[in-house]
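A.B. asks: Sequence and predicted structure are below.
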Amino acid sequence: MTAPPAAAPTPGPAPQRVLFWASKQLGLRCFAHLAELAAGRPDAAIAGLVHSDRDHRKSGRARNELVELARDLGVPVFDEHQDPVGTDATIGIAVGYPHRITPRALARCQRGALNLHMAPLPHYRGSKTLAHAIINGEERCGVSLHYMDAGLDTGDVIAVRWIPIPPTGPERQIMTELAETAFDLFTEYAPRLLDPEPIPATPQSVLEEQGGVVPRRCTRASLAALYELSHGWDFERLYRYARALDTGNGKLPYIEDGGRRIYLQVAPGPPSTAHETEPTP
């Protein structure tokens, strides 16, 4: 009597392949963290890295540590002008990436693509959001992890983490603290990028209705028009604008009178380390 044939092994979940869009120091830190996690997982890998060559050239650095790390790890590298061909992925993630990602590129990610946005959603969308929040007199700022869709920062929200905006100190100092909060949020969710289970999220329309939020759209152009201040403003308004526009980009706000300019730079304030996670319903 012959034994029945052994049953074929049940196939496990498909390997998780992450397509990573990154730039700036935060993008490097998050990419390195995810690469370290994936190295210990036989069922996970980084399918490709898309970086911003424009951002690197603007930085003035001779070395591109992000690209060097990816190549050392054998990860295919693309810049913003290239389509990440041959890199179909299960999920995507963008950190510090300054360019719009095309629907064609997003479609390569079977489970969707996430973005680490440097502002609380749905409150602030777009770029230079922290400076606008300071000008608007907000008491706190934050970062969001959300799915990307065809709009700009309009996809479903996974999590928001907040920090207080201190009463003193320039935007560049608060942004440094905000970047640490963003890295903490990324490391919290990074293992889930490598797992096949979906990551729950809430539509922004629901969050808008629940919180009575009217989203603000911010742009670089809207901020660039604000650098000329008025000597007729009271001190509080001048200080609010001066600290918001002191972003560390080499450009400072100014007061002009009779063709002469006084440039304003704000002294750093004490560091703030408080943050909180806002769960999505």
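C.D. replies: Alright, I've got the coordinates.
A.B. asks: Going by C-alpha atoms from here, please, whenever you check contacts or count neighbours.
C.D. replies: OK.
A.B. asks: residue boundaries of the helices in the protein?
C.D. replies: Assignment of helices within the chain using DSSP state H yields the ranges 24-39, 53-59, 65-72, 103-106, 129-135, 171-193, 204-211, 220-224, 235-245.
A.B. asks: Deepest-packed of the ones you listed, please.
C.D. replies: Stretch with highest mean neighbour count among these: helix 129-135 (a mean of 23; mean count of other C-alpha atoms under 10 Å).
A.B. asks: Figure out which of the helices of the chain is closest to Asp149.
C.D. replies: Of all those, the one in closest proximity to Asp149, counting by C-alpha to C-alpha, is helix 103-106 (8.0 Å).
A.B. asks: Show residues contacting that closest one.
C.D. replies: 83-84, 92, 112-113, 149-150 (C-alpha atoms under 8 Å, 6 or more residues apart in numbering).
A.B. asks: Just the buried ones out of those, please.
C.D. replies: Buried subset of the contacts of helix 103-106 (neighbour count, 16 or more other C-alpha atoms under 10 Å): 84, 92, 112-113, 149.
A.B. asks: and here's the other structure:
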Amino acid sequence: MNIVFMGTPDLAAVVLDKLVHSEHKVLAVVTQPDKPKGRGNQVLSTPVKEMAARYDIPVLQPNRVRAEEFFPVLKDINPDAIVVAAFGQIIPKTILELPKYGCINVHASLLPKYRGAAPIQWSIINGEEKTGITIMHMDAGIDTGDMIIKEEVTIDAKETGGSLHDKLAVCGGDLLLKALTLIENGTAPREKQKDEESSYVKILDKSMGLIDFNRTAVEIERFIRGLNPWPSAYTYLDGKTLKIWDADVTDTKAEGKPGEIIAVTKDSLLIKTASGELAVKELQLEGKKRMSADAFLRGYPVAPGVVLNNGSN
């Protein structure tokens, strides 16, 4: 099958790599324009562009795929199918209907639940025990098309957004190839989604990482894992940003107010929440490297009674 691949981040790059090593031919890759990143505003290629360059695949980077001038470019390529994985733009009806087999989406959740952005992170934050990959026929809605095939992935007790991303990327590549075989053979199912079971999850940004210690320890621990590695969960200590990378839930029933450090052990900081406590195991103070609580405490002694806050005081 001749394919145009549309995707942008790391997950999409893993799926593209799997597709390149299959019997299918990737005619071109469409990805988001290069953007400046980091403190130096260095212009960086997307992970999908870098993967395409590795295999000498032509790369297209339109500012808007809806632009009239882009459609003729795709039409000239004449793909049998367009595969989409975390592309980052709404694809217009003209493109959806262009290929013989339509546009096929690799979605990182078990639809219809968790439509929209960041389903990987929200599945952890919301305490799901499983998630997965859905391969679907695309339509004009956001993740509303008919489903072809799904595969479940277990969310482990200490799963982070990063580790789950990596598991789902591999699963997505494998499942896509199975779906393409079904499509090519004319045996691909079209299971309609139950809209009443759906929800849309919002995109992540840096501001959402601020920890609210008025929530329970269980909720906060999931929040920390879900936002690891990006955008990361944080609070403030002595007016400096303090990222928390890893914590365990405890239930000592100690006295204190939410956000208060109620005990300091050799290898952890014990923080009071609305219900239960968090034993912080790994953290990062502004301007410092990520480190274990043990290493942190050797260089930055903290006494019980200190209250972590939202930066306003």
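C.D. replies: Alright, I've got the coordinates. Model, not experiment: these values are computed from the prediction.
A.B. asks: Can you lay out the helices of the first structure as CSV showing distance to Pro279 of the first structure?
C.D. replies: Below are these laid out as CSV (distance: least, C-alpha to C-alpha, whole Å):
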stretch, distance to Pro279 of the first structure
helix 24-39, 22
helix 53-59, 32
helix 65-72, 31
helix 103-106, 26
helix 129-135, 21
helix 171-193, 12
helix 204-211, 11
helix 220-224, 29
helix 235-245, 28
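A.B. asks: can you tell me which of those helices comes nearest to His117 of the first structure?
C.D. replies: Among the helices of the first structure, if distance is taken as C-alpha to C-alpha, the winner is helix 171-193, at 8.3 Å.
A.B. asks: between the closest one and helix 24-39, how many degrees?
C.D. replies: 20 degrees (axes from the mean of the first three to the mean of the last three C-alpha atoms, to 10 degrees).
A.B. asks: Helix 171-193 of the first structure packs against which elements?
C.D. replies: helix 24-39, helix 129-135, strand 140-147, strand 157-164, helix 235-245 (3 or more C-alpha pairs under 8 Å, 6 or more residues apart in numbering; DSSP states H and E).
A.B. asks: now, which of the buried ones among the contacts of helix 103-106 of the first structure lie within strands?
C.D. replies: 92, 113 (DSSP state E).
A.B. asks: Can you convert the buried ones among the contacts of helix 103-106 of the first structure into a markdown table and add a column each for distance to Glu139 of the first structure?
C.D. replies: Formatted as a markdown table, these follow (distance: C-alpha to C-alpha, whole Å):
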| residue | distance to Glu139 of the first structure |
| --- | --- |
| Pro84 | 40 |
| Gly92 | 32 |
| Gly112 | 33 |
| Ala113 | 30 |
| Asp149 | 29 |
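A.B. asks: Who are the contact partners of the aligned residue in the first structure for Ala157 of the second structure?
C.D. replies: In the first structure, Ala157 of the second structure lines up with Pro167, judged by TM-score structural alignment. Listed by C-alpha under 8 Å, 6+ apart, the contact set of Pro167 of the first structure is empty.
A.B. asks: how close does Pro167 of the first structure get to Arg140 of the first structure?
C.D. replies: 10 Å (C-alpha to C-alpha, to the nearest Å).
A.B. asks: likewise Arg217 of the first structure?
C.D. replies: Distance, Arg217 of the first structure to Arg140 of the first structure, by C-alpha to C-alpha: 17 Å.
A.B. asks: likewise Lys58 of the first structure?
C.D. replies: Counting by C-alpha to C-alpha, the gap from Lys58 of the first structure to Arg140 of the first structure is 30 Å.
A.B. asks: do the same with Glu228 of the first structure
C.D. replies: Applying C-alpha to C-alpha to Glu228 of the first structure and Arg140 of the first structure gives a distance of 25 Å.
A.B. asks: I figured His33 of the first structure was touching Thr187, is that so?
C.D. replies: Yes - at 7.4 Å, His33 of the first structure and Thr187 qualify as touching, with contact defined as C-alpha atoms under 8 Å.
A.B. asks: other SSEs contacting the top strand by length along the second structure?
C.D. replies: Across the second structure, the strand with the greatest residue count (assigned by DSSP E) is strand 240-250. Using 3+ C-alpha pairs under 8 Å, 6+ apart, the elements in contact with strand 240-250 of the second structure are helix 217-226, strand 233-237, strand 277-285.
A.B. asks: between these, which gets nearest to Asn185 of the second structure?
C.D. replies: helix 217-226 (38.6 Å).
A.B. asks: Provide the aligned range in the first structure for the closest one.
C.D. replies: The aligned range for helix 217-226 of the second structure is 235-244, by TM-score structural alignment.
A.B. asks: mind checking the end-to-end distance for stretch 209-227 of the second structure?
C.D. replies: 7 Å.
A.B. asks: starting at the chain centroid, how far to it?
C.D. replies: Stretch 209-227 of the second structure sits 17 Å away from the centroid of its parent chain (C-alpha atoms, centre = their mean, to the nearest Å).
A.B. asks: Same check on stretch 38-51 of the second structure?
C.D. replies: On C-alpha atoms, centre = their mean, the centre of stretch 38-51 of the second structure falls 18 Å from that of its chain.
A.B. asks: Stretch 144-157 of the second structure now?
C.D. replies: 14 Å.
A.B. asks: Ile220 of the second structure contacts Phe213, correct?
C.D. replies: Yes - counting by C-alpha under 8 Å, Ile220 of the second structure touches Phe213, with 7.5 Å between them.
A.B. asks: What residue in the second structure is paired with Gln265 of the first structure?
C.D. replies: That one, Gln265 of the first structure, aligns with Trp245 by TM-score structural alignment.
A.B. asks: Equivalent analysis for Gly48 of the first structure, please.
C.D. replies: Using TM-score structural alignment, Gly48 of the first structure pairs with Ala28 in the second structure.
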